[in-house]
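> sharing a model that was predicted from the sequence below.
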Amino acid sequence: MKLIKLDAIDSTNDFLKSLASQDELDNFTVVTAENQTKGKGQMGSKWQSESGKNLIMSVLVKEFLYDNEQVFNLSVIVSLAVIDALKSLNIPDLCIKWPNDIMSYNKKVGGILIENTIKSDGRIVSVIGIGLNVNQTNFDHLPNASSLAVICKTEFDKNALVLLIAEKLQHKIKIWETTSLDLWKEYFNSLFRQGVPMPFKKLNTKNPEQNFMGIIQGVSSVGKIQILLEDDSVSEFEIKEIQMLY
C-alpha cells in the first residue's frame, strides 16, 4: 500500500483522481490530508472538518468493479470496513445511515463518497473518500454530528486509524467473492433505524416537499432504499429522492 501524506489540499478525492489519470498507481494507494478546503459529501454537500483534528483520506480501488450495476457493492464493503475498524477501537453503538454515513448512537461521525471513472477499455476505477470526525470536539452548528473523542472521552491516533481502515478495506474486498451474501446481510443488519417506523422527507423539485412515515425493509442491489409505506406497499428511493428525519 502506497501512502501519500499532504498538509493541505482542496480535495483528496480530486487529487487522487488526477494522479490516477496520469500515472499507473498501485491498487489501494492512499492519500491523507491534515486540512481539506473543498471536501465533498453526498449530493454535492460540503464536508467541513477542523484542521488537523480529523481523518481525511482517499483510497484508490481498481480491479474490483466491472459493471455499473455492481457499484453499490463497493459502498457496502467500505461502510463495513470502517465499522470494523471502529469496532476494534471499542467505539460504541455503531451503525450505517443509508447509504454510507457512519453513526455512533444517533450522531454522525463519518461519511463516505465514492467516485467511479470508466476507462476506455471498460475498467472501472474507484476513488473512495472517507471523512471521520476523530479529535474535533466543537460541533455547535452541527447538532447531528459528533466525534470519536467526544463519544469516548479520549483522543485517537489518526495515522493508526488510516492504516487500520485500509487494512480492513483490503480484507473485505479479498473475501467478497466468497462472502458477498453474508456481507450484504451484515450491511442491512447494521442500518440505522432499520425495521422501525420513522419519518422521511420526500424531495421533489416539481412538487412541495412532503413528509411520510415508513419502515426500512432493505436495500436493492443498486443501492436504492426499500421502504414499507403506510398502505403496506414497498417503494424504492434513490439518495436524491428522500431524506431521513431523526
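Yep, it's here.
> please make it C-alpha for all contacts and neighbour counts, starting now.
Fine.
> Phe200 contacts Ile239, correct?
No. Judged on Cα atoms under 8 Å, Phe200 makes no contact with Ile239 at a distance of 12.0 Å.
> which one's more surrounded, these two?
Phe200 (18 against 14; other Cα atoms under 10 Å).
> so the more buried one is in which element?
For Phe200, the host element (DSSP states H and E) is strand 197-202.
> can you give me the angle the following helix or strand past that strand makes with strand 197-202?
Next along the chain after strand 197-202, taking DSSP H and E as the criterion, comes strand 210-219. If you take axes from the mean of the first three to the mean of the last three Cα atoms, to 10 degrees, strand 210-219 sits at 110 degrees to strand 197-202.
> strands of this protein, start to end?
3-9, 30-36, 55-61, 94-97, 101-104, 107-118, 124-132, 197-202, 210-219, 225-229, 234-237, 242-244 (DSSP state E).
> which residues sit against the third one?
It refers to strand 55-61. Strand 55-61 is contacted by residues 12-13, 16, 27-36, 125-134, 158, 162, 166 when judged by Cα atoms under 8 Å, 6 or more residues apart in numbering.
> again, 6 Å this time
Applying Cα atoms under 6 Å, 6 or more residues apart in numbering, the external contacts of strand 55-61 come out as 12-13, 27-33, 126-132, 158.
> can you give the distance of that strand from its chain's centre?
Averaging C-alpha coordinates over strand 55-61 and over its chain gives two centres that are 11 Å apart (Cα atoms, centre = their mean, to the nearest Å).
> how much does it deviate in direction from strand 107-118?
30 degrees.
> just name whatever secondary elements the longest helix along the chain is in contact with.
Across the chain, the helix with the greatest residue count (assigned by DSSP state H) is helix 158-189. With contacts taken as 3 or more Cα pairs under 6 Å, 6 or more residues apart in numbering; DSSP states H and E, helix 158-189 sits against helix 71-88.
> the structure to be compared is supplied as follows:
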Amino acid sequence: MKIIKLDAIDSTNSYVRQLSLHEKLVDFTIVTAAAQTSGRGQMGTTWNTEKGKNLTFSVFKKVSCLENEEQFYISMATSLAIYNALKHFQIPKLAIKWPNDILAENKKICGILIENVIQNSKMTAAIIGIGLNVNQTDFDTLLNASSLKKITGIHYDLDEVLFQVAAQLEKYARLITERSLEQLKMEYELLLFRKDKPSTFEDTDGNLFMGFIQGVADDGKLHVLLEDEIVKAFDLKEIKLKY
C-alpha cells in the first residue's frame, strides 16, 4: 500500500487516472486530498466537502480476475468495506443504499464512484473514489446528508478512519481475488437499505411506484418485486429509490 497526501486537487479519481497513464502504480495506491474542487459522484453529480474535515480519497486496485459483466462486485466489496470500517467505530443504524451509498440513521454519510480501467476489452484495474463525511456538521440544504460527528458527537482522527477503511478494503479485495463472489453478494444483500420492505421508487419520467427490493443481479441491476408479483431488474439510470 502506498499513500499520497495532497492539500487540494480537482478530483482524486482524475488524479489517479492521469498518474496511472504516466507511471506503473503500486497496487492499492491511495491518493487522499484535504480538499477537492471538482469532486464527482454518481450520474454526473458533484461531491462537496469542507476542507480538512472529511475523507476524500481514491484507491487504485488492480483487478484481473473479473469478467467485464462482473464489475459490480467491486462496488459490493467497497460498500462492505466501508460499512464494516464504520461498524468498528460503532456508528449506529448503518445500511447500504443501492447501488453504493452508505447510510447511518437513514442519512447519507458516504458516496462511492468507481471507474474501471479497460485494456484490450479486459478490465485490468479499478479506481475507487470514496467521499466520507467525518467531522463536517453543516450541510446547508442537503437534507439527507450527515456525518460521523453529527451522528455521534465525537470528533474523529481522519488518519485512523482512513486506516480502518483501507484495512477493510484489502480484506474484501481478497474475496474478489479468491472469487468468493457468492459470499460478497450474500453479505451485500443482507445490508441493503429497505430490502423486503414496501418502498417508493421514481422512474425516469418522474412517475412514482411501489415495490419490494429483493436483491441484485451479478451486473448490479436491482431486483424489485412489483405489485403484479413480477420481479423486474432495473439499472441505475432507470430508477431512483426514494428515502
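It's in. Nothing here was measured: the structure is a model prediction, and the numbers come from that model.
> what helices or strands is the strand holding Phe200 of the first structure leaning on?
strand 210-219, strand 242-244.
> got CSV for the ones you listed, with mean neighbour count too?
Below are those laid out as CSV (neighbours: other Cα atoms under 10 Å):
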stretch, mean neighbour count
strand 210-219, 18
strand 242-244, 17
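> grab the nearest non-local neighbour of the most centrally placed residue in the second structure.
Central residue of the second structure (Cα atoms, centre = their mean): Ile112, 3.0 Å from the mean position. Spatial nearest neighbour of Ile112 of the second structure, chain neighbours left out: Ile130 (4.7 Å); criterion: Cα to Cα, 6 or more residues apart in numbering.
> so that neighbour makes contact with Ile114?
No. Counting by Cα atoms under 6 Å, Ile114 is not a contact partner of Ile130 of the second structure; they are 8.6 Å apart.
> more neighbours: which of the two?
More neighbours surround Ile130 than the other of Ile130 of the second structure and Ile114, with 27 against 21 (other Cα under 10 Å).
> buried deepest among the strands of the first structure, which one?
Sort those by mean neighbour count, taking mean count of other Cα atoms under 10 Å, and strand 55-61 sits at the top with a mean of 26.
> ok, average deviation of it from the second structure?
In the superposition against the second structure, strand 55-61 of the first structure averages 0.4 Å from its aligned positions (mean Cα distance after the TM-score superposition for the first structure).
> which residue in the first structure aligns with Lys240 of the second structure?
Under the alignment (TM-score structural alignment), Lys240 of the second structure pairs with Gln243 in the first structure.
> correct me if wrong: its match contacts Leu203.
No. In this structure, Gln243 of the first structure is not within contact of Leu203 by Cα under 6 Å, at 7.2 Å.
> quick check: Glu23 of the second structure vs Thr49 of the second structure, distance?
According to Cα to Cα, to the nearest Å, Glu23 of the second structure and Thr49 of the second structure sit 29 Å apart.
> so the two - more neighbours on which side?
Thr49 (21 against 8).
> state the distance from the more buried one to Gly41 of the second structure.
Taken as Cα to Cα, the span from Thr49 of the second structure to Gly41 of the second structure is 12 Å.
> likewise for Gln136 of the second structure?
Distance from Gln136 of the second structure to Gly41 of the second structure, by Cα to Cα: 18 Å.
> Phe237 of the first structure contacts Ile225, correct?
Yes. Phe237 of the first structure is in contact with Ile225 according to Cα under 6 Å; the separation is 5.4 Å.
> overlap in contacts, these two.
Joint contacts of Phe237 of the first structure and Ile225 (Cα under 6 Å, 6+ apart) do not exist.
> dump the residue contacts of the closest residue in space to Glu241 of the first structure that isn't next to it in sequence.
Distance criterion Cα to Cα, 6+ apart; nearest residue to Glu241 of the first structure, sequence neighbours excluded, is Leu203 at 5.0 Å. By Cα under 6 Å, 6+ apart, the contact set of Leu203 of the first structure is Glu209, Glu241, Ile242.
> Asp10 is in contact with Thr37 of the first structure, correct?
Yes. At 4.6 Å, Thr37 of the first structure counts as touching Asp10 under the criterion of Cα under 6 Å.
> mind listing the shared neighbours of these two?
When contacts are counted by Cα under 6 Å, 6+ apart, Thr37 of the first structure and Asp10 have no shared neighbour.
> who's in contact with the closest residue to Ile3 of the second structure other than its chain neighbours?
Leaving aside its chain neighbours, Ile3 of the second structure sits nearest to Ile30 (4.7 Å; criterion: Cα to Cα, 6+ apart). Applying Cα under 6 Å, 6+ apart to Ile30 of the second structure gives the contacts Ile3, Ser58, Val59.
> neighbouring contacts of stretch 33-42 of the first structure?
For stretch 33-42 of the first structure, contacts defined as Cα under 6 Å, 6+ apart pick out 5-11, 46-47, 51-52, 56, 113.
> likewise stretch 140-155 of the second structure?
Lys107, Lys108, Ile109, Asn133, Val134, Asn135, Thr137.
> state the distance from the residue lying closest to the last one once chain neighbours are set aside to Asn106 of the second structure.
Right, the one you point to is Thr137 of the second structure. In this structure, Thr137 of the second structure finds its nearest non-sequential neighbour in Lys150, 5.3 Å apart by Cα to Cα, 6+ apart. To Asn106 of the second structure, Lys150 of the second structure is 13 Å away according to Cα to Cα.
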